[in-house]
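Undergrad: just to be clear, the model below is a prediction. Sequence and coordinates:
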Amino acid sequence: MFIEEKLSISQRHNYLSLIEEGIFFRAYNQSAYILNQYYHQDLKVISNVVKKLNNQQIVFCAFPKTQIKQRLPHSVKTEWGCELKGNFELSNYQDWFEHILSLDSDSTYIKNINNKKVNNDANSLKKQEKILQQQLSSTMNDSLVSPIFYNIQLTQQQLKFLYKWQRGNCLPIIMENFIESIKQQLPKN
C-alpha cells in the first residue's frame, strides 16, 4: 500500500484507522491523534517528511499487532488493518500536529549539537539556566504588580511533559519551546 493510500484512510471522518504493516499496526496523522488523545495510548509519535509528496510532513505511531485486543478491544478487522468508528472531535488536531513537529525539531536540534560536538559543559548549562531563572523571576515580579488571569487549556502532550518534567533533565531549548507553545494561547495585547 502506498503512503497516499495510508494517509487517505487515516483521515476518514469519525474513524480511527490502523494500517497493518508487518508485525505492527500504524496510525498516521489524524488517526495517530485520535489514538493518543482519545484512547490515551502512551505511544511515541514520530514525524517524517515524505519526499514523493512534495516534502509533506506526516506523523505516525505504532504498536505490535498482538496488542490490538488489549488496546482497542472493539476494533474491527479490515482488508488493510483495523478501524474503530466514533465521534472524534479534531479541532485541536492542528495544534497537536504542530506540537509533535516542534518536539521532533527539538530532537533534531539536539542531534545537531551532538554531531557538531559543541562544548556544552556543565558551566555553560548552568549559565543558561541562571539566565532563564532571572528572566522568569523578572516576568513573575512584573506580573505581581497587576495580576491578570487567563484560562489556558493544556493539551495531553503538554500535560504529559509537565508530569514527566524534572529539574536539570531538560535542555533549555526544549523548555523554551514548551513555554512558547503555552504562550501562543495567551491573548495578543
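TA: Okay, I see it.

Undergrad: all contacts plus neighbour counts: C-alpha atoms, from now on.
TA: Noted.

Undergrad: return the set of buried residues in the longest strand along the chain.
TA: The residue-count maximum for a strand in the chain (DSSP state E) belongs to strand 56-64. Neighbour-count burial for strand 56-64 flags 58-63 (criterion: 16 or more other CA atoms under 10 Å).

Undergrad: residue 31: which of these is nearest?
TA: Distance to residue 31, by CA to CA, is smallest for residue 60 among the buried residues of strand 56-64, at 8.3 Å.

Undergrad: what residue of this structure is the furthest out?
TA: residue 145 (34.9 Å; CA atoms, centre = their mean).

Undergrad: give me the distance between that residue and residue 180.
TA: 23 Å (CA to CA, to the nearest Å).

Undergrad: what are the ranges of the strands in this structure?
TA: 15-21, 24-28, 46-50, 56-64, 76-77, 81-85.

Undergrad: quick revisit: among the buried residues of strand 56-64, list the two that are farthest apart in space.
TA: Spatial extent of the buried residues of strand 56-64 (CA to CA) is set by the pair 58 and 63 at 17.4 Å.

Undergrad: second one coming, line it up with the first:
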Amino acid sequence: MEIEQRLALSENPINFLREGLFLKTYNQSFYVMTQLLGFNIKPIIKHIKKLDQIIVCGGFPANIINKRCPKAVSTVYGYELLDDYDLSG
C-alpha cells in the first residue's frame, strides 16, 4: 500500500494498517489513539520527500489487537475502531 493510501485511510478516526507483523496508525488515527484513548505508543516522525510532508505514526504487534482494542473490526487492510470521537480540540 502506498503512503498516500495509508494517509487517506488514517483520516477516519482510527484505522490500524497492517504492515508485516505490526499494526500502525498515522496522523489523525495516531492522535486519537494517544491523546483521546490514552494509548502509550512511541511516535515516529518522518519526512516524506515524495509528498513534502511530515507524518507521525506509531504501532504495536498485530497479535495483541484483541487485548488492546477488543472492539476493533477486521478489514482488508488491517483493523478499524468504529466510534465517534470529538476532534474539535
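TA: Everything's here; your move. Computed from a predicted model, the values in this text were never measured in an experiment.

Undergrad: please state their TM-score.
TA: Once the chains are laid over each other, their TM-score by TM-score structural alignment, normalised by the length of the second structure reads 0.95; 89 aligned residues with a CA RMSD of 0.9 Å.

Undergrad: one step back: nearest to residue 174 of the first structure, of the strands of the first structure?
TA: For residue 174 of the first structure, the closest of the strands of the first structure is strand 46-50, at 16.5 Å, according to CA to CA.

Undergrad: in terms of secondary structure, what does that closest one contact?
TA: On a contact count with 3 or more CA pairs under 8 Å, 6 or more residues apart in numbering; DSSP states H and E, strand 46-50 of the first structure meets strand 56-64, helix 93-116.

Undergrad: in the first structure, what range does the helix ranked longest in the second structure match?
TA: As assigned by DSSP state H, the longest helix anywhere in the second structure is helix 3-9. The alignment of helix 3-9 of the second structure onto the first structure (TM-score structural alignment) spans residues 3-9.

Undergrad: quick check: that stretch compared with the second structure, mean distance?
TA: Taken against the second structure, stretch 3-9 of the first structure registers an average deviation of 0.2 Å after superposition, with mean CA distance after the TM-score superposition for the first structure.

Undergrad: could you pull up the residues touching the residue nearest the centre of the second structure?
TA: The second structure has residue 25 as the residue nearest its centroid, 1.6 Å off, counting by CA atoms, centre = their mean. Applying CA atoms under 8 Å, 6 or more residues apart in numbering to residue 25 of the second structure gives the contacts 10, 14-17, 57-59.

Undergrad: follow-up on the earlier one: let me have the buried residues of strand 56-64 of the first structure in TSV, adding distance to residue 102 of the first structure as columns.
TA: Below are the buried residues of strand 56-64 of the first structure laid out as TSV (distance: CA to CA, whole Å):
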residue	distance to residue 102 of the first structure
58	13
59	12
60	15
61	16
62	20
63	23
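
Undergrad: and of these, the nearest to residue 95 of the first structure?
TA: Top of the list for closeness to residue 95 of the first structure, among these and by CA to CA, is residue 59 at 13.0 Å.

Undergrad: nearest residue to that closest one in space, please, no chain neighbours.
TA: Distances taken as CA to CA, 6 or more residues apart in numbering place residue 47 nearest to residue 59 of the first structure, at 4.2 Å, with adjacent residues excluded.

Undergrad: residues in contact with the residue farthest from the centre of the first structure?
TA: Contacts of residue 145 of the first structure by CA under 8 Å, 6+ apart: none found.

Undergrad: so how far is residue 16 of the first structure from it?
TA: Going from residue 145 of the first structure to residue 16 of the first structure by CA to CA gives 48 Å.

Undergrad: same thing with residue 115 of the first structure?
TA: Going from residue 115 of the first structure to residue 16 of the first structure by CA to CA gives 38 Å.

Undergrad: cool, residue 142 of the first structure as well?
TA: 46 Å.

Undergrad: so these two - more neighbours on which side?
TA: Taking other CA atoms under 10 Å, residue 142 of the first structure and residue 16 do not tie; residue 16 has more neighbours (26 against 11).

Undergrad: hmm, the more buried one is touching residue 87, no?
TA: No. When contacts are counted by CA atoms under 8 Å, residue 16 of the first structure is not listed as touching residue 87 (9.9 Å).
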